[in-house]
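K.L.:
Turn this into a model:
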Amino acid sequence: MKIKGLNLDIIWKNKKGNFQLIEEQLKNEEADIFLLPEMFSTGFCMDASEVSDRNEESLEFLKKISKEKNTACCGSAPVEENGKYYNRMYFVKPDAETVFYDKRHLFSFSGEDKMYTPGKDRVIVEYKGIRFLLQVCYDLRFPVFARNNNDYDAVLYIANWPEKRVGAWEHLLKARAIENLSFVFGLNRIGTDGNDLFYQESSHCFFADGKEITEKKGNIISAVLNLDELKDFRNHFQFLNDRDVFSIQL
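P.N.:
Next up, the predicted model:
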């Protein structure tokens, strides 16, 4: 399976502009899954009442791309639902079937927890035989929530993770791959946002042994996930059998 992520310089609070930019940059690309950054249609914005989708604009855009390219599309957007706001990660399949995950760990340092409502569910979606755990940005700092209970093969992290703390982002992505014996694909945005925060190119995909398997061309980052290779690695190094048994309260 081939995944391609777009290192997107998100236009601040401009959904139409971002939709057009994404279409232009993916125009000649093909993949099994296209991955877009956290809040790809607006940037990581705390003005929830202003920027949140009320008519599923971002979801409809993902469905459009998915149908046109006959591929899955994944990214997050601010969403209003029943008077509450969520940072919602969508996974859209070519037939328009949609699974979503609401970001669990809200970034209190930026005030995200004051504007958005945390999700309650840990979400895994299967596509073309590979099981994906869906995660958003700050979730990366909480390994218990992402603990592999033999229920997934890969983790998709989408983010707006600034250059000032990018070392933590890169180290933790690799750690999540190693400790969970899984593929980890982390897609970050690039450029400067409306809060004058700079985001350097820092998207990566790691194999279960911590080896990077990323290919980069322009603003496209790609990786091939070989499930047979992962199964062989897990059969040889059965570290997950020795994991602690516990449950978490969501």
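K.L.:
When you work out contacts or count neighbours from here on, use the C-alpha atoms and nothing else.
P.N.:
OK.
K.L.:
Now the longest helix seen in the chain: buried residues?
P.N.:
Across the chain, the helix with the greatest residue count (assigned by DSSP state H) is helix 166-180. For helix 166-180, a neighbour-count test (16 or more other Cα atoms under 10 Å) marks 166, 169, 172, 173, 174, 175, 176, 177, 178, 179, 180 as buried.
K.L.:
what does stretch 186-199 give?
P.N.:
186, 187, 188, 189, 190, 191, 192, 193, 198, 199.
K.L.:
Those residues in strands, which ones?
P.N.:
When DSSP state E is applied, the buried residues of stretch 186-199 are split such that 186, 187, 188, 191, 192, 198, 199 fall in strands.
K.L.:
Now do the same contact list for the nearest residue to residue 124 once chain neighbours are set aside.
P.N.:
Excluding the flanking residues, the one nearest residue 124 by Cα to Cα, 6 or more residues apart in numbering is residue 133, at 4.4 Å. Contact analysis of residue 133 by Cα atoms under 8 Å, 6 or more residues apart in numbering lists 122, 123, 124, 125, 146, 152, 153, 154, 155, 156.
K.L.:
this one next, for a side-by-side:
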Amino acid sequence: MQEELKITMIQSDLVWENPNANRMIFSEKIASISEATDLIVLPEMFTTGFTMNAKALAEDETGASVSWMISEAKKHHTAITGSLIISENGCYYNRLFFVFPDGNYTTYNKRHTFTLAGEHKTFARGNDQVIVMYKGWKICPLICYDLRFPVWARNTMNYDVLLYVANWPEKRIAAWDALLKARAIENMAYCIGLNRTGEDGNGHPYVGHSAVYDLLGEQVSTKDFEHEFIETISLQKNEIETNRRHLQFLNDKDDFTLS
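P.N.:
This is a model prediction of the structure:
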């Protein structure tokens, strides 16, 4: 088990519906990371922006973008995560890939499709919660709109890190800030939220606010977070264990069954 886990957030603008350009941009940004890291976090739909043009842009798991993630993970000896538009069995999915340094990967399909933008009309929703085991840490990966639904994220699986990748617009950024902090506190886990910047092809502006919160809701990442940045944050396993042992709030959680 690794006591310290180093997470690198890449908050970036995205080129609208241009996977090749975005892969090139992120290759350069990843290459610029000077310190050792265990996990690089990219935004939701990091190759395209949050588009419903799935028919034209979807790839399968043997496509260029997943192959790129595998290549980058192997090249830099680190895990990489972010979501892509994936076509499978006649359906489209907003699918997160957690690619390990050896090129193997785990996936999570977005559970809560964003009805306000019509995502539910294009993308099938996922039904399975996923826990990624990595270097002795248990990571629960989720995607954007999932943040609004605390039951789906409830820490019944004793995870250490709750991780969201997103395209969360500026007009509702106060909710993003508040909910990330709340998820950390209520689940007694680190909570990471990685958002994008810039403006998408629909004219929606994004101001980032990517952040990491600790178990008590304290922001442990940068405070100046409305522009593009790359930042590496160290998570400490003993902080989780010490606070949970002392406070024991998770012992009093309600029992429930997801349907």
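K.L.:
Need the TM-score between these chains.
P.N.:
Once superposed, the chains reach a TM-score of 0.97 (TM-score structural alignment, normalised by the length of the first structure), with 249 aligned residues with a Cα RMSD of 1.2 Å.
K.L.:
residues in contact with the residue sitting nearest the centre point of the second structure?
P.N.:
Closest residue to the average C-alpha location of the second structure: residue 165 at 2.7 Å, with Cα atoms, centre = their mean. With contacts defined as Cα under 8 Å, 6+ apart, the neighbours of residue 165 of the second structure are 41, 42, 43, 44, 82, 83, 142, 143, 144, 193, 194, 195.
K.L.:
Tell me the counterpart of it in the first structure.
P.N.:
By TM-score structural alignment, residue 165 of the second structure lines up with residue 158 in the first structure.
K.L.:
if I look at that match, how far off is residue 170 of the first structure?
P.N.:
Noted for residue 158 of the first structure: a distance of 13 Å to residue 170 of the first structure, by Cα to Cα, to the nearest Å.
K.L.:
same question, residue 179 of the first structure
P.N.:
15 Å.
K.L.:
cool, residue 197 of the first structure as well?
P.N.:
According to Cα to Cα, residue 197 of the first structure stands 18 Å off from residue 170 of the first structure.
K.L.:
How about residue 29 of the first structure?
P.N.:
26 Å.
K.L.:
go on, residue 25 of the first structure?
P.N.:
25 Å.
K.L.:
Now which residue in the first structure aligns to residue 219 of the second structure?
P.N.:
By TM-score structural alignment, residue 219 of the second structure lines up with residue 212 in the first structure.
K.L.:
wait, its match sits on residue 205?
P.N.:
Yes - at 5.8 Å, residue 212 of the first structure counts as touching residue 205 under the criterion of Cα atoms under 8 Å.
K.L.:
okay, the two: which has more neighbours?
P.N.:
Between residue 212 of the first structure and residue 205, residue 205 has the larger neighbour count (other Cα atoms under 10 Å), namely 28 against 16.
K.L.:
so where does the more buried one fall, helix or strand?
P.N.:
In the assignment (DSSP states H and E), residue 205 of the first structure maps to strand 204-206.
K.L.:
what's the mean deviation for that strand versus the second structure?
P.N.:
Compared with the second structure after fitting, strand 204-206 of the first structure deviates on average by 0.3 Å (mean Cα distance after the TM-score superposition for the first structure).
K.L.:
so how far is stretch 125-138 of the first structure from its chain's centroid?
P.N.:
Distance of stretch 125-138 of the first structure from its chain centroid, counting by Cα atoms, centre = their mean, to the nearest Å, is 8 Å.
K.L.:
if we can go back for a sec, mean deviation of the longest helix of the first structure from the second structure?
P.N.:
Helix 166-180 of the first structure sits 0.2 Å off on average (mean Cα distance after the TM-score superposition for the first structure).
K.L.:
tally of neighbours for residue 66 of the first structure?
P.N.:
23.
K.L.:
And the alignment partner in the second structure of it, how close does it get to residue 103 of the second structure?
P.N.:
Under the alignment defined by TM-score structural alignment, residue 66 of the first structure is paired with residue 73 of the second structure. Counting by Cα to Cα, the gap from residue 73 of the second structure to residue 103 of the second structure is 6 Å.
K.L.:
same check, this time on residue 95 of the second structure
P.N.:
On the measure of Cα to Cα, residue 95 of the second structure and residue 103 of the second structure end up 17 Å apart.
K.L.:
ok, the two, which is more surrounded?
P.N.:
Taking neighbours as other Cα under 10 Å, residue 95 of the second structure and residue 103 compare with residue 95 leading, 24 against 20.
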